[in-house]
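Colleague: Predicted model and sequence follow; I will ask about them next.
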Amino acid sequence: MATKLKVLRAEHDLTQEELASALGTTQKVISSWETGNATPRPAMMQKVEDYFKVPKEEIFFTAFNYSN
């Protein structure tokens, strides 16, 4: 299942490398976020929200979904 971050990146026709460069991180980090193996820190979540103009709660839903 594709994560919202992966979907947004694809909609903007960006590679993981391009997004990583825009956010000041690495392709490996972007990959780990997209696969759910890692969750960005709050400051980085804010950068992603600002970049895509989509609420971080929507992009990183599982990180905010505490009612399981």
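Modeller: Here it is on my side, so go on. In this text the structure is predicted, and so the values were computed from the model without any measurement.

Colleague: make it CA atoms for all contacts and neighbour counts henceforth
Modeller: Will do.

Colleague: Kindly provide the distance from residue 38 to residue 61.
Modeller: 13 Å (C-alpha to C-alpha, to the nearest Å).

Colleague: Please compare the first structure with the one that follows:
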Amino acid sequence: MPSKEQGTLTNQIRRFRFEHDEMTQQTLASQVGVTRQTIIALESGKYAPSLLLALRIARAFDVRVEDIFQLVEES
């Protein structure tokens, strides 16, 4: 039986916000159509974004999704 791929999703949202004129969580939330609380949950790793939301966040920073989100393999 094949094993399920395990891992933890990490992100660089906070770093990208600060590199973009110290963008606030509220500004990013408004740009991508979610609440500030959602951005907080994403940054703290408590919430994994949908593919659509990940794409919107990447577009807000004009980068690729994989520049922001990484899957860290667990052994």
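Modeller: That came in fine, so what should we check first? Keep in mind that what you see is a predicted model, and the values were worked out from it rather than measured.

Colleague: show me where the second structure has strands.
Modeller: Secondary structure of the second structure (DSSP state E): strands located at 7-11, 69-73.

Colleague: Count residues in the vicinity of residue 15 of the first structure, would you?
Modeller: Residue 15 of the first structure has 14 neighbours, counted by other C-alpha atoms under 10 Å.

Colleague: Check residue 16 of the second structure too.
Modeller: Residue 16 of the second structure has 19 nearby residues by other C-alpha under 10 Å.

Colleague: tell me which strands and helices the top helix by length along the first structure is in contact with?
Modeller: Ranked by residue count under DSSP state H, the longest helix found in the first structure is helix 42-52. When contacts are defined as 3 or more C-alpha pairs under 8 Å, 6 or more residues apart in numbering; DSSP states H and E, helix 42-52 of the first structure sits against helix 16-23, helix 56-59.

Colleague: what stretch of the second structure lies opposite it in the alignment?
Modeller: Under TM-score structural alignment, the counterpart of helix 42-52 of the first structure in the second structure spans residues 51-61.

Colleague: and residue 5 of the first structure, what is it in contact with?
Modeller: Applying C-alpha atoms under 8 Å, 6 or more residues apart in numbering, one finds that residue 5 of the first structure lies in contact with 33-34, 59-60.

Colleague: out of those residues, who's nearest residue 51 of the first structure?
Modeller: Residue 51 of the first structure has its nearest neighbour among the contacts of residue 5 of the first structure in residue 59, at 11.6 Å by C-alpha to C-alpha.
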